[in-house]
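Q: give me coordinates for this.
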Amino acid sequence: MMYQQTEIARFAVDDWRKDAFLSFREGVLSPSPKFPCIFATQGLKEDEMRFSFYESDDDEAVKSWAQHLRLYLSSARQLGKYTSYVSFFNLPRDQSLCEYESIFWSIVNRLHRLDEVMWPQERTRNTDSPYWEFIYHGEPIFVVCNTPAYKGRKSRKSSTFLIAVQPAWVFEHMGLLQERGKKAIRVIRQLLQQYDDHPVFPYLGLPGEENNREWMQYFIPETNELDSKKIACPFAYRNDKEQEGAPNPSL
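A: From the prediction side, this is the model:
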């Protein structure tokens, strides 16, 4: 089920879902230090975000998430140009960043196997391409994971494990490839420098930019001590026969 903020406000005080949302809301609306993603702040203020909650990351939870994400993508254009879909998972909060990363990619891979729409032929499958984007339900989407395990990377820290999704067309509406959009990106990166205890992640970018590796932006490491050429993308494409078997794929 997807919720609006007004519906979450009616949850019981001791409901973990309300606690997770309020913690998220406090961070995104923080005036000092100012939350770096100014578009997320705008989307929350204008009630263009939608939210879901899951008690675990098991197969049934991922199936529910896949269904809710399809519904969200089908209606997202009516919600506004700053829309995003934020899902909270009630997982143990004492796991390591490495463990959370494994969980994240497991969820993404299972989501892909549940997709009822085949990967568009015109879209690259090469995750090392600066043009690669994750596709679900026929739409390119940008995926972000936040966890309680982050320390200095405060812009990705959350009270519980969460995954946020934005349709790629949101970035087009923001004009990020135009001069006004590039100015906004500069502002965001300046805010990141102030917000985080680590330098800005060097592989942030937009599709087509030389340094862009979108999958690397989904789950950012705590520090920047890495070499992209030595890192294999954990995303695994299902085979063609499995895709042809949609719309009722098994996990």
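Q: CA only for contacts and neighbour counts going forward, please
A: Fine.
Q: helix or strand for the closest residue in space to residue 188 that isn't next to it in sequence, which one?
A: Spatially, and ignoring its direct neighbours in sequence, residue 188 is nearest to residue 36 (5.2 Å; C-alpha to C-alpha, 6 or more residues apart in numbering). Following DSSP states H and E, one finds residue 36 outside all helices and strands.
Q: so what's the residue count around residue 36?
A: 22 (other C-alpha atoms under 10 Å).
Q: all helices of the protein, in order?
A: Using DSSP state H, the helices found in the chain span residues 5-8, 16-28, 38-45, 59-75, 97-114, 168-174, 179-195, 214-218, 240-244.
Q: okay, the ones you listed in TSV with distance to residue 151 and mean neighbour count next?
A: As requested, the helices of the chain are exported to TSV (distance: least, C-alpha to C-alpha, whole Å; neighbours: other C-alpha atoms under 10 Å):
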stretch	distance to residue 151	mean neighbour count
helix 5-8	27	14
helix 16-28	14	18
helix 38-45	21	18
helix 59-75	27	17
helix 97-114	10	19
helix 168-174	28	16
helix 179-195	12	15
helix 214-218	17	20
helix 240-244	39	13
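Q: make TSV from the ones you listed and add distance to residue 122 to it.
A: Listed next are these as TSV, based on distance: least, C-alpha to C-alpha, whole Å:
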stretch	distance to residue 122
helix 5-8	37
helix 16-28	36
helix 38-45	29
helix 59-75	20
helix 97-114	17
helix 168-174	16
helix 179-195	26
helix 214-218	17
helix 240-244	15
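Q: for these, which one sits closest to residue 230?
A: helix 214-218 (12.3 Å; C-alpha to C-alpha).
Q: can you list contacts of stretch 96-109?
A: Residues outside stretch 96-109 that contact it (C-alpha atoms under 8 Å, 6 or more residues apart in numbering) are 57, 62, 145, 147, 149-150, 161, 219, 234-237.
Q: no wait, stretch 10-18
A: Residues contacting stretch 10-18 (C-alpha under 8 Å, 6+ apart): 8-9, 19, 53, 88, 90.
Q: out of these, who's nearest residue 175?
A: When the contacts of stretch 10-18 are compared against residue 175 (criterion: C-alpha to C-alpha), the nearest one is residue 88, at 28.8 Å.
Q: one more to put side by side:
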Amino acid sequence: MTARISSGANDPKHWTSRIIIGDTRGQSHPPVWLVDSYAEFRKQVTHPAFPCYFGSIAEKKKEMFYTYVEGRDLSTLPVTMRQFARLSAGIEDERNNLAVFFQPEADVEEHEKFRDFCWSVLQFLHNHDDDSEVLNQPLPDDPSWEFSFAGMEMFAVGCGPSYKRRRSRNLGPGMMMLFQPRSVFMDPMTGNPISLEARQRVRERLLKWDEGVPAHPDTGIYGDPKNREWKQYFLPDNDLPEMGKCPFLSRASSRQASTSFGNATAKKEPLPVDEVEGRAGTLALLEALERAASDFPDKVALRFLPDGENVETELTYGALAQWSRQVGASLQTKAVSGDRVVLALPGGPEYIAAFLGCAYAGLVAVPVFSPDEGNNEHHLRLIGIIEDCTPAAVIVPDGIAERNLMPLLDVPHLTVPPYRPGQEPTGLARKPGIAEDALLFLQYTSGSTGSPKGVMVTHGCLRANAATIHTATGMQAASVMVTWLPLYHDMGLIGCILSPLIAGAEIVLMPTRAFVTRPVRWLRAISRYRGTISGGPDFCLQALL
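A: Purely as a prediction, here's the structure:
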């Protein structure tokens, strides 16, 4: 339980009277950590030399509202933000700011993880915004875009102890986010934006406060055609400009993606992915993987926990894309474009590389379970699938027992080649830019009521499905998916592996058996790796009781 202390919440001039939690304003017993964090925040922003006089004046004139998040529980934040927006709509509070304090961590996390979490907060709020105009907002790459909630545009600023060089962004022992309505930056007398001279004075004060660290190259002025507001929200602690795409997934872009999919399927001729890539918010599988490998090659794509506890394999987006191309080049020597290849592997990195390798090679993957994991009933199902899809090859685990090869009939057996860092394959025929109606994989039914039946899933189908999942879950590049679901099931494969890869997210994967034998491993992995999305059938929740 978090210790709390009494305060002057009933005093209208006391800072605790301006704490908002949900629909409630004022709190008489704030947690001790919040009191300490606020004290350090106030000490800094009211210092005569503090560079941002917008925030300094707001604090001195008691034009600041506050809220807090304990244990990174964001559940009340959307209601709090709506209350802040309602208050700011009144003349008395129209120039108010909102400071969100996050409970300090025991250890200061890496700066990139701090930035990822900040974006996940904005994404969570956006996904819970019920404003009627949310789908009509401009997209983040538009110079007129600003984060908006409950119909109020506001500039978001991330601050935290991971800032070592930029002192102006380190305002206390824990992470903070400041939300400043656009009205704060407008002259109340003229209704015009604050003058360039005033902004220049802020820059000069910033240079002194940050002890000579120059303004980041991404800082700019709202409305400037070359400026992108999102780049200034959670600045890097170095001086390198942001070169990647905005990690924020706008619901407006998802609606445009859905429209693009509808138009694509209505055409008589297949619409190549590269024709719609700029219009749709969701890339096709290989385009997304190549984009991620190019834009952030060192970002972790997959952490594999074979025992459900410890990481054995960690693959970056650059490594996963290269390994998948190596697998694709190897497969092209064994099969021709359009052939089916059965993936009879245990869930793990090899399964994912084999699936992506099939896509690179233009082959149709058929996800199934490893023969090592099955009983006689499973083996009969596997025989039925192989007889139905007539594959050119079956990919099996290295070192599989001879007795378990019986269900694979006379189909050639292959294994996944190990990853060879830095070795780019030659002769890979298939390149990204595959038509929307090209077949990607066959998803077979369980066969519990009859023979297994294969569902044909195209590149376009997967892309549309991923767009829907991204919208429903708020999945984006800052997300962390934690999963134990079997990769031969559609929920495990599409929902927990392919959709996160398309979003550029991080995946933490453990074998199904690791969860079944000790379900608490699932919750521990979510906690340890800061999982933001996870799930499964209802029985998995029962198993935790």
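Q: from the contacts of stretch 96-109 of the first structure, which is closest to residue 251 of the first structure?
A: residue 62 (9.5 Å).
Q: would you agree the closest one is in contact with residue 115?
A: No - here residue 62 of the first structure lies out of contact with residue 115, judged by C-alpha atoms under 8 Å, at a distance of 11.4 Å.
Q: okay if I get the contacts of stretch 96-109 of the first structure as TSV plus distance to residue 124 of the first structure?
A: Putting those into TSV (distance: C-alpha to C-alpha, whole Å) gives the following:
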residue	distance to residue 124 of the first structure
57	28
62	25
145	23
147	29
149	32
150	31
161	29
219	21
234	16
235	14
236	14
237	12
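Q: now intersect those residues with the strands, please.
A: Those of the contacts of stretch 96-109 of the first structure mapping onto strands are 145, 161, per DSSP state E.
Q: wait, which of the contacts of stretch 96-109 of the first structure is closest to residue 84 of the first structure?
A: Nearest member of these to residue 84 of the first structure, counting by C-alpha to C-alpha, is residue 145, at 13.0 Å.
Q: aligned to the closest one, what sits in the second structure?
A: Taking TM-score structural alignment, the alignment pairs residue 145 of the first structure with residue 158 from the second structure.
Q: what does residue 39 of the first structure give?
A: Per TM-score structural alignment, residue 39 of the first structure is aligned with residue 54.
Q: how much space between its match and residue 254 of the second structure?
A: 35 Å (C-alpha to C-alpha, to the nearest Å).
Q: and residue 542 of the second structure, by the same measure?
A: 34 Å.
Q: between these two, who's got more neighbours?
A: Ranked by neighbour count (other C-alpha under 10 Å), residue 542 of the second structure and residue 254 place residue 254 first, with 20 against 9.
Q: so the equivalent of residue 32 of the second structure over in the first structure versus residue 217 of the first structure, what's the distance?
A: Superposed on the first structure with TM-score structural alignment, residue 32 of the second structure falls opposite residue 15. Distance of residue 15 of the first structure to residue 217 of the first structure, given as C-alpha to C-alpha: 31 Å.
Q: go on, residue 156 of the first structure?
A: 11 Å.
Q: circling back: was I right to think the match of residue 145 of the first structure contacts residue 179?
A: No - using C-alpha under 8 Å, residue 158 of the second structure is not in contact with residue 179, being 9.1 Å away.
Q: residue in the second structure paired with residue 109 of the first structure?
A: By TM-score structural alignment, residue 109 of the first structure lines up with residue 123.
Q: returning to what we had before: surely the residue nearest to residue 188 of the first structure touches residue 155?
A: Yes - shown here, residue 36 of the first structure and residue 155 form a contact pair, counting by C-alpha under 8 Å, at 7.2 Å.
Q: which residues do the two both contact?
A: By C-alpha under 8 Å, 6+ apart, the residues touching both residue 36 of the first structure and residue 155 are 192, 195.
Q: so what's residue 236 of the second structure up against?
A: Residue 236 of the second structure touches residue 111, counting by C-alpha under 8 Å, 6+ apart.
Q: what about it, distance to residue 258 of the second structure?
A: Residue 236 of the second structure sits at a distance of 33 Å from residue 258 of the second structure (criterion: C-alpha to C-alpha).
Q: relative to residue 82 of the first structure, which of the helices of the first structure is closest?
A: Taking these one by one with C-alpha to C-alpha, helix 38-45 is closest: 4.6 Å.
Q: mean shift of that closest one relative to the second structure?
A: By mean C-alpha distance after the TM-score superposition for the first structure, the fitted helix 38-45 of the first structure averages 0.8 Å away from its aligned residues in the second structure.
Q: what's around residue 225 of the first structure, how many residues?
A: Number of residues near residue 225 of the first structure (other C-alpha under 10 Å) recorded here: 8.
Q: residue in the second structure paired with it?
A: So residue 225 of the first structure corresponds to residue 240, using TM-score structural alignment.
Q: ok, now which ones touch its match?
A: Residues in contact with residue 240 of the second structure (C-alpha under 8 Å, 6+ apart) are 216-217.
Q: also the one 3 residues further on?
A: Listed by C-alpha under 8 Å, 6+ apart, the contact set of residue 243 of the second structure reads residue 295.
Q: same question for the one 3 residues further on.
A: The neighbours of residue 246 of the second structure, taking C-alpha under 8 Å, 6+ apart as the test, are 140-141, 230-231.
Q: spatially nearest residue to the equivalent of residue 205 of the first structure over in the second structure, not counting backbone neighbours?
A: Mapped onto the second structure by TM-score structural alignment, residue 205 of the first structure lines up with residue 220. Nearest residue to residue 220 of the second structure in three dimensions, chain neighbours excluded: residue 227, at 5.5 Å (C-alpha to C-alpha, 6+ apart).
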